[in-house]
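In: Sequence and predicted structure are below.
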Amino acid sequence: LYVWTLGVEGMGDGQDKLVTVSVNPEAHDYGEVRSYESVGGRNEAHHSGFTDDRKYLHAGSLDTSKIFIFDVHTDPGNPKLVKAIDDFVEKTGGVVGPHTPYALPGRMLWTALSNNQDHGGRTALVEYTNDGEYVDTYWIPTDDDLQGAEKTGQYADGYGYDIQVMPRRNMILTSSFTGWTNYMMDFGKMLKDPEAMKRFGNTMVVWDLHTRQPKQVLDVEGAPLEIRCAWGANNNYCFTITALTSEIVLIEEDGMGGWKAEVVGEVANPSDVPLPVDFSIASDDSMIWVNTFMDGTTRGYDITDPHNPKLAHEQYIGPQINMVSSSWDNSRLY
């Protein structure tokens, strides 16, 4: 098991590192750290992801905008850093904060959160090869430059966050969060700063998977974060949940060759700002499980009818609960 960890000053070497944990119950070191690989410094380590062939792990950082590539196939129990991309901002034309990697055949497609001009939320998608060679930058549409995309509502803010791909519909879908100035700010301070709270995304973008061209900008107010698409082969829809307004949003085809976004439910009491931070969709598309950071609670919603989610389970877990994942057999929740 590979864990991409944040370095802490005064703890060990203080550096970000990839930690490998033994998870084979038959191994002599089961449940123990088998190895670690430090990367030299603290970079605000965030998400990581395997390449499509699972030979490499790409790991990003939100502060320094470096991407670290680890060889995890030569010796899986002892991965090695084989490349550090330290010219991300320069190569991409000013993109800052690589956030979410998505594996495509021979490629890694990264979302990002910011730019080096104003450190606000305008940003782009960035494409690399599996071995870390830069391919291209695809800026997210704004009012000033829609890049041929259709603006379907009142917003085109150019913000980014998460990414999902639906190959059978030739579709990439991205969401939006906030820029470097906000995400590097003390969280409590940011929540009390009226100007900072205005600097959050209100859009999702539909892209052409093959050409990487933006097709539509959809209004989804309140910082739509994670995207989860249905698993069923004929279930051509996705969900997102907004962090600031606690709304469950369904993204589906509009019957006219495009896509639409519709608010179909709420998580807890939005006026309390429970802050939904992650959710998982069951493998049979029957439930979504939502974690809310501020009240430490997990909630399950029956989405048998995706247009009408119904609360089916609610349980307090603990303060600042974050990520959640449903097991493939739908019998466990982590």
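Out: Looks like it arrived, so ask away.
In: CA only for contacts and neighbour counts going forward, please
Out: OK.
In: Run a quick neighbour tally on the residue nearest to Lys215 when sequence neighbours are not counted.
Out: Distances taken as Cα to Cα, 6 or more residues apart in numbering place Ala149 nearest to Lys215, at 4.4 Å, with adjacent residues excluded. Other residues within reach of Ala149, judged by other Cα atoms under 10 Å, total 19.
In: same deal with Val8?
Out: Neighbouring residues of Val8 were enumerated by other Cα under 10 Å; the total is 13.
In: Could you confirm it falls within a strand?
Out: No - remark: Val8 does not belong to a strand; assigned using DSSP: H, G, I helix; E, B strand; the rest coil, it is coil.
In: which residue packs closest to it, ignoring adjacent ones?
Out: Gly14 (4.9 Å).
In: mind listing what the one you found touches?
Out: Under the criterion of Cα atoms under 8 Å, 6 or more residues apart in numbering, the contact partners of Gly14 comprise Gly7, Val8, Gly41, Arg42.
In: What of Thr304?
Out: So, once contact is read as Cα under 8 Å, 6+ apart, Thr304 ends up touching Asp285, Ser286, Met287.
In: just His210 next, same as before
Out: Asn170 are the contacts of His210 under Cα under 8 Å, 6+ apart.
In: got the residue ranges for the helices in the stretch 1-150 of the chain?
Out: Here the stretch 1-150 of the chain has its helices, by DSSP state H, counting those that start in this stretch, at 88-92.
In: burial count for Val33?
Out: 15.
In: Quick one: classify Met190 as helix, strand or coil.
Out: Quick answer, by three-state DSSP: Met190 is helix.
In: one more structure, for comparison:
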Amino acid sequence: MATWTPDPTFYPSPRMAMKAPHETIAYVASFDPSRQVPDAIAVIDVDPESASYSKLLNNVAMPNAGDELHHFGWNACSSCLCPNAPHPHAERRYLVVPGLRSSRIHILDTKADPRNPKIVRVLEPAEVAEKAGYTRPHTVHCGPEGIYVAALGNAEGEAPGGIFLMDHETFDIRGQWEIDRGPQQLSYDAWWHLGHDTLVTSEWGLPATFENGLVPEILLGGKYGHKLHFWDLHTRKHKQEIDFGAENQLVFELRPAHDPTKAYGFVNSVISLNDLSASIWTWYRDGDAWSVKKIIEIPAEPANPDLLPPMLKGFGAVPPLVTDIDLSMDDRFLYVACWGTGDLRQYDVSDPFSPILTGTVRIGGIVSRESHPKAAGRNLNGGPQMVEVSRDGRRVYFTNSLYGAIDEQFYPDGIKGWMVKLDASPEGGIEFDPRFLVEWPSTHRPHQVRLEGGDCSSDSYCYP
């Protein structure tokens, strides 16, 4: 008699996931900003015992050019063990890889040879638009009922953006997720509190306002996204909107507490129109409703206008541009990527309302162009952007490109791609791994990182 056992990379709780084996490979979205060469999923050796450590092992090229691979995720994860919608015999096997510009979705099978994934299905843009009613798929999360995909535009690329569901085994599109969207129009990230039947979404802008770069008039007019939306996860109805104020532009990355008994999470606002600062906010359950509180403000740094890109010369300062954050599995450390100044910051958020800065490194940056121990004093550009944390919290990986058309607005010389790794102390503190610097081929730039077996922004849990 055959015995079924759950995927060994699924864990009932974040506490158990922290004891998982160390990752040995990382998958990285790699795109050609000129849209002449197909994008790829890069496979990186992250095993310190390997002879090819810190090397690019493989590039799995997409079948078309111009996709702009951006964010991607697994078909299944630890949420398959939740009691309300269990799928304990699903496998964390496939990478679901959308093209943010093309709206094409690629399915890559990693099972036979994790270092050489194979493309097994491609959903073309017309199929996505017809079946989902959305385009520009951005965020991919494996959830209890299937694969949730947050998309930035409707079938015509206009408002509203929203969420659609895909089957986690066949990859067929089931359709639009929302039953009642209320006032929500703009879309960006989506994640949830499984223990509180709540889904949260954030906002960026419509495709026309970012595909050729940020539009200064829209940014300075406060017309990019600046709201959070809270939904009933199971009735799929909008429950509450929180407006951060139009001065807080680009309310982006959602990082809910991993412990499902905790009803709070963290989100970043990329830039303040008042003073170019960036901020981190905690959302939290407040009686019968949700509230937010600003907990971190990172100021802009004065700079010589001669060293600034045209977009910033008139301000005489470098904004931190916090474009990504990540939360360690034990909900203790929040990592904050400052793409403008080049800082990667670590905060102790054991008290989610009173963060303590416990570590910082600097690499790249619009003005500072800081180097890396392995780069022999060479100036590096770009800055900490997409950040990912290992399940045990001891290793932090990040890349340096934001989005093809936006990179040049802040780094006019064109970003030269790289990926680095930090070692994190269990008690706080971070430092570069001097052996780990992956420099990207000149044709491509790196974006999101996914780790073998899961990471701190891939899985959600139903048990504490």
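Out: Looks like it arrived, so ask away. Predicted, not measured: the structure shown is a model, and the values here were computed from it.
In: And the TM-score between these chains?
Out: Comparison of the two superposed chains (TM-score structural alignment, normalised by the length of structure 1) gives a TM-score of 0.83, and 314 aligned residues with a Cα RMSD of 2.8 Å.
In: quick one on the thing from earlier: the residue nearest to Lys215 of structure 1 and Asp208 touch, don't they?
Out: No - counting by Cα atoms under 8 Å, Asp208 is not a contact partner of Ala149 of structure 1; they are 10.3 Å apart.
In: ok, and the closest non-adjacent residue to the residue mapped onto Asn182 of structure 1 from structure 2?
Out: Pairing criterion TM-score structural alignment: the partner of Asn182 of structure 1 within structure 2 is identified as Thr209. Leaving out its chain neighbours, the residue that sits closest to Thr209 of structure 2 by Cα to Cα, 6+ apart is Val215, at 6.0 Å.
In: For that neighbour, give its distance to Val270 of structure 2.
Out: With the distance defined as Cα to Cα, to the nearest Å, Val215 of structure 2 ends up 15 Å from Val270 of structure 2.
In: These two: which has the busier surroundings?
Out: Each of Val215 of structure 2 and Val270 has its neighbours counted (other Cα under 10 Å); Val270 has more, 25 against 16.
In: quick one: contacts for the more buried one?
Out: Residues Asn248, Gln249, Leu250, Val251, Phe252, Ala278, Ser279, Leu321, Val322, Thr323 are the ones in contact with Val270 of structure 2 under the rule Cα under 8 Å, 6+ apart.
In: mind redoing it with 6 Å?
Out: Shown in contact with Val270 of structure 2 (Cα atoms under 6 Å, 6 or more residues apart in numbering): Leu250, Ala278, Leu321, Val322, Thr323.
In: From Glu145 of structure 2, how far off is the first one?
Out: So that's Leu250 of structure 2. Taking Cα to Cα as the measure, Leu250 of structure 2 and Glu145 of structure 2 are separated by 29 Å.
In: So for these two, which residue has more residues nearby?
Out: Comparing Leu250 of structure 2 with Glu145 by other Cα under 10 Å, the one with more neighbours is Leu250, at 28 against 18.
In: check contacts around the more buried one.
Out: With Cα under 6 Å, 6+ apart as the criterion, the residues that contact Leu250 of structure 2 are Trp204, Tyr224, Gly225, His226, Ser269, Val270.
In: The last one and Arg450 of structure 2: what is the separation?
Out: Val270 of structure 2 is 23 Å from Arg450 of structure 2, where distance means Cα to Cα.
In: same thing with the fourth one?
Out: Remark: distance between His226 of structure 2 and Arg450 of structure 2 (Cα to Cα) = 27 Å.
In: again, but for the third one
Out: The span separating Gly225 of structure 2 from Arg450 of structure 2 equals 26 Å under the rule Cα to Cα.
In: for Arg299 of structure 1, what are its contacts?
Out: Trp289, Val290, His313, Glu314.
In: Sort out which of those are buried, if you could.
Out: Neighbour counting with 16 or more other Cα atoms under 10 Å marks Trp289, Val290 as buried within the contacts of Arg299 of structure 1.
In: Let's verify the nearest residue in space to Glu211 of structure 2 that is not next to it in sequence: helix, strand, or coil?
Out: Excluding its sequence neighbours, the residue lying closest to Glu211 of structure 2 (Cα to Cα, 6+ apart) is Ala405, at 6.6 Å. Following three-state DSSP, the label given to Ala405 of structure 2 is helix.
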